[in-house]
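[1] could you look at this predicted model? Sequence included:
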Amino acid sequence: MESLSAPVTEWSSTGDDLIDLIGELLIRPCVTGDEGLIADWIAQWAASRGDMVMRVGHSLVMSPPGDLDDPRPVVALVGHTDVVPPTEHDRLARLEERDGQPVIVGRGVSDMKAGLGVLMQAFIDEDCRNGPYRMVLVAYAGEEGPAEANELAQVLNAVPGLADTALAIIGEPTDGQVQLGCMGALHALVTFPGVQAHSARPWQGHNALTHAGEWLAKWKDVDLVEVTIDGLTWKEVMTPTQAYTDNARNIVPGSFVVNVNYRFAPDKTIEEAEAQFIERINAFWTGDEPLSVAIVDRALPCPPRRNNAMVSALIDAFGVDVAPKQAWTDVARFNAIGVPALNFSPAPGDQAHQAGEWMPVADIRPGFDQLKAFLTHT
């Protein structure tokens, strides 16, 4: 069976180093769990320039050659290499025209190979290297999969010097905005009780599926909760997302499990969020037997840190809109070790994980120029 990380085509040079770099990343799809080949390619790309490369699993930490005692503040340029599985519409990386404008089509161009390409180009740019910051490039695996397989955690443990970073820039798609902070996330499995029976004799049982119907209906009218921090407003929401039974189709289910997802603003601790989450789940329940509620996944939020000196300097240099990150990203992992972090990429967020993923070529160079303006400003 062909590896999903094998190049699907050769990239034809456009004469633009940045576009061609993104193209080279795109022809290596690297679905989560299969990032070895792209890690090999990026490591060779960096080593061929004489840069120092440290490998952790299929993740890389790269820095320019020179004195590690360089007194300049460190800026980490951080991007994940993995993508969700390709579709027939984006497996072939290519340039196309849409409405008379050139676009790049390819799995992961939005999330996040365009962002990673912009970070890599800034990392090798001589003006950026000679600017007021010492740059470190981090290309890590496993972001699109389960949290425990995200190799950024291993990288941060293996390279303790990253805790001294003055600012981390994560190349998540932000439509050219600076997006600060991120939401926290909780997932709970809610189990509804019942009594199993044959579907030909349902009166002998108690259908857990229909038992849950009234509770599920109440989620339709749950209002968004807006939370404003440092002038940025997040929209909190709790949403049932999946349902499970383990019985055959001719059995009245004796249990019914619903996954509920809570996305919460970075104004509360994980413990406070869990308490509110469980309270809301139980408030919708009117049955005689208590629900079984198990929190099965937790992701810490990240505050915007808008008043941090480095964050403020970047915002001033970029001169673009500032918005909250209405999702979870790895800025939270940096915040957990005391490093301010933010999200930035010229890629369109609404194309992430879409079939036929694409982005306008015209947006890429301005995104690079914005990043360079920050990395070279004094």
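    Arrived safely. Only a predicted model underlies this, so the values are computations on that prediction, with no experimental measurement involved.

[2] CA only for contacts and neighbour counts going forward, please
    OK.

[3] hmm, Gly142 is touching Gly57, no?
    No. Look at Gly142 against Gly57 with CA atoms under 8 Å: they stay out of range, at 10.3 Å.

[4] okay, and the common contacts of these two?
    Here Gly142 and Gly57 share the contacting residues Glu151, scored by CA atoms under 8 Å, 6 or more residues apart in numbering.

[5] which one's more surrounded, the two?
    Per other CA atoms under 10 Å, whichever of Gly142 and Gly57 has more neighbours is Gly142, with 24 against 14.

[6] on the three-state scheme, that one is what?
    Following DSSP: H, G, I helix; E, B strand; the rest coil, Gly142 is assigned to coil.

[7] quick one: contacts for it?
    Thr32, Gly33, His80, Thr81, Asp82, Ala149, Asn150, Glu151, Leu152.

[8] by neighbours, which of these wins?
    Thr81 (32 neighbours).

[9] gap between that one and Ile364?
    Thr81 is 18 Å from Ile364, where distance means CA to CA, to the nearest Å.

[10] one more structure, for comparison:
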Amino acid sequence: MHTRLSGERDRPPRTKGRADALDRLDGMPTLDLSLSAADITRAICDIPSVSDDERMLADAIEAAIRPLPHLEVHRDGDTIVARTALGRAQRVVIAGHIDTVPLNGNLPTRDIEIDGEPFIWGRGTVDMKAGTAVQLKLAAELSDPVVDITWIWYDHEEVEASRSGLTRLAATRPDLFEGDFAILGEPSNGQVEGGCNGTLRAVVRTHGRRSHSARAWMGVNAIHAAAPVLARLAAYEPQEIVVDGLAYREGLNAVRVSGGVAGNVIPDLCEVEVNFRFAPSRSGAEAADHVREVFDGFEVEVTDLAQGARPGLDSPIAQDFVRAVGAVPQPKYGWTDVARFSALGVPAVNYGPGDPSLAHHDEERVAVAQIESCERSLRAWLTAG
């Protein structure tokens, strides 16, 4: 495999056939949604929007979308909602988040080639600004779709669920979630990924007694007491559970260990944070009970819990979508906001460009061909073209 990186200086100059979708007006970024979805991807990635810092990108999206006469626009914090009101028999909700995980020297975006195929490299290209770029272009151009559409671009997806723009919107405007079907533009390699695993975080604690480390026999070492916790994790065999024809892989892993107060003190507390990714056949309560059972005899505190979602592929409109895009449905192993729509009785799937295994990766990159393919397929389905 040959990879060639080309920095900003190596990009082709602006021409009539190629331009940057990101410009600046009075020092603020502006978006040109008439350009290609790939150019829009570059533009919105180059506006850094790590969770808690989405305002500038939200402002640029609102400024580009609000003047469009075929859309009703609503803003809640840094979440932008745009809706058609054509009186169609069905409504589809299409959503994408605008925040990313923290940067690690991977902005601005760069054009690269892998075996002669063009990619866009940089933070957010996969998770999930390529999908959001496709949505923005279609929202601007589809003034007469065959279904009514609610477009939602929201903040704070990459942090705890309580801070999500969708959580806030559900409390202030639950009517905006109404629809017959929902599509999340999460990366799925341009395939349809049904439902999602649930996710649970818990802290398993062990306790001891402090003493000077020179007189360790006077204390009880809480870190040593955590050895059985780690042993149970190492011996744990995760299940693969089939739900509505799709096989979901579970996983239970330690993600953080903390303890100790000083280099010469026997620690009296150790905390092992674990993450349980569970199949959507389990409820959140059942997942919590399972974790407590695994760590029976230890103090367990569940600190975060998000329900999974069943595949959502049994409704006629979902089946029509799968046929239209020519996809073979796959399970979504990670948690996504399809779970929010599923909980409201709206069947939802993940569909977007980008390899999910590169999400949050320092070499995050998306194939331009996937961006173009997803745009063509989604456009054709929404226009019955």
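    Received, thanks. Everything quoted here is computed from the prediction, not taken from an experiment.

[11] just the TM-score for the two chains, thanks.
    The pair, once superposed, lands on a TM-score of 0.90 when counted by TM-score structural alignment, normalised by the length of the first structure; 358 aligned residues with a CA RMSD of 2.0 Å.

[12] which residues does Ala38 of the second structure contact?
    Counting by CA under 8 Å, 6+ apart, Ala38 of the second structure has contacts Ala130, Ala133, Val368, Ile371, Glu372.

[13] by neighbours, which of these wins?
    Ala130 (36 neighbours).

[14] what's the counterpart of that residue in the first structure?
    With TM-score structural alignment as the criterion, Ala130 of the second structure lines up with Ala114 in the first structure.

[15] shouldn't its match be in contact with Ala347?
    Yes. In this structure, Ala114 of the first structure is within contact of Ala347 by CA under 8 Å, at 6.4 Å.

[16] shared neighbours of the two, which are they?
    In contact with both Ala114 of the first structure and Ala347: Ile364, using CA under 8 Å, 6+ apart.

[17] confirm that Val272 of the second structure sits in a strand.
    Yes. Using three-state DSSP, the assignment for Val272 of the second structure is a strand.

[18] Pro311 of the second structure versus that one, what's the distance?
    Taken as CA to CA, the span from Val272 of the second structure to Pro311 of the second structure is 32 Å.

[19] the two: which has the busier surroundings?
    Counted by other CA under 10 Å, Val272 of the second structure and Pro311 do not tie: Pro311 has more neighbours, with 27 against 21.

[20] I'd like to know how far the alignment partner in the first structure of that one sits from Asn343 of the first structure.
    Pro311 of the second structure maps onto Pro304 in the first structure, with residues paired by TM-score structural alignment. Distance, Pro304 of the first structure to Asn343 of the first structure, using CA to CA: 10 Å.

[21] same check, this time on Met112 of the first structure
    Met112 of the first structure is 11 Å from Asn343 of the first structure, by CA to CA.

[22] cool, and Val74 of the first structure?
    Separation of Val74 of the first structure from Asn343 of the first structure (CA to CA): 17 Å.

[23] what about those two, which has more around it?
    Asn343 (26 against 19).

[24] aligned to the more buried one, what sits in the second structure?
    Counting by TM-score structural alignment, the partner of Asn343 of the first structure is Asn350.

[25] so how far is Ile40 of the second structure from that match?
    Distance from Asn350 of the second structure to Ile40 of the second structure, by CA to CA: 20 Å.

[26] ok, Ala170 of the second structure next?
    28 Å.

[27] who has more neighbours out of those two?
    Ile40 (25 against 14).

[28] element containing the aligned residue in the first structure for that one, please.
    Under the alignment (TM-score structural alignment), Ile40 of the second structure maps onto Leu21 of the first structure. Assigned by DSSP states H and E, Leu21 of the first structure belongs to helix 17-26.

[29] now swap in Gly345 of the second structure and tell me
    Using DSSP H and E, no helix or strand contains Gly345 of the second structure.

[30] Ala222 of the second structure maps to what in the first structure?
    In the first structure, Ala222 of the second structure lands on Ala208 (TM-score structural alignment).

[31] what's the burial count for that match?
    Other residues near Ala208 of the first structure number 21, with proximity taken as other CA under 10 Å.

[32] ok so, going back, three-state assignment of the match of Asn343 of the first structure?
    Going by three-state DSSP: Asn350 of the second structure is strand.

[33] quick one on the thing from earlier: quick one: contacts for the match of Pro311 of the second structure?
    Contacts of Pro304 of the first structure by CA under 8 Å, 6+ apart are Leu180, Gly181, Cys182, Ile229, Asp230, Pro324, Leu342.
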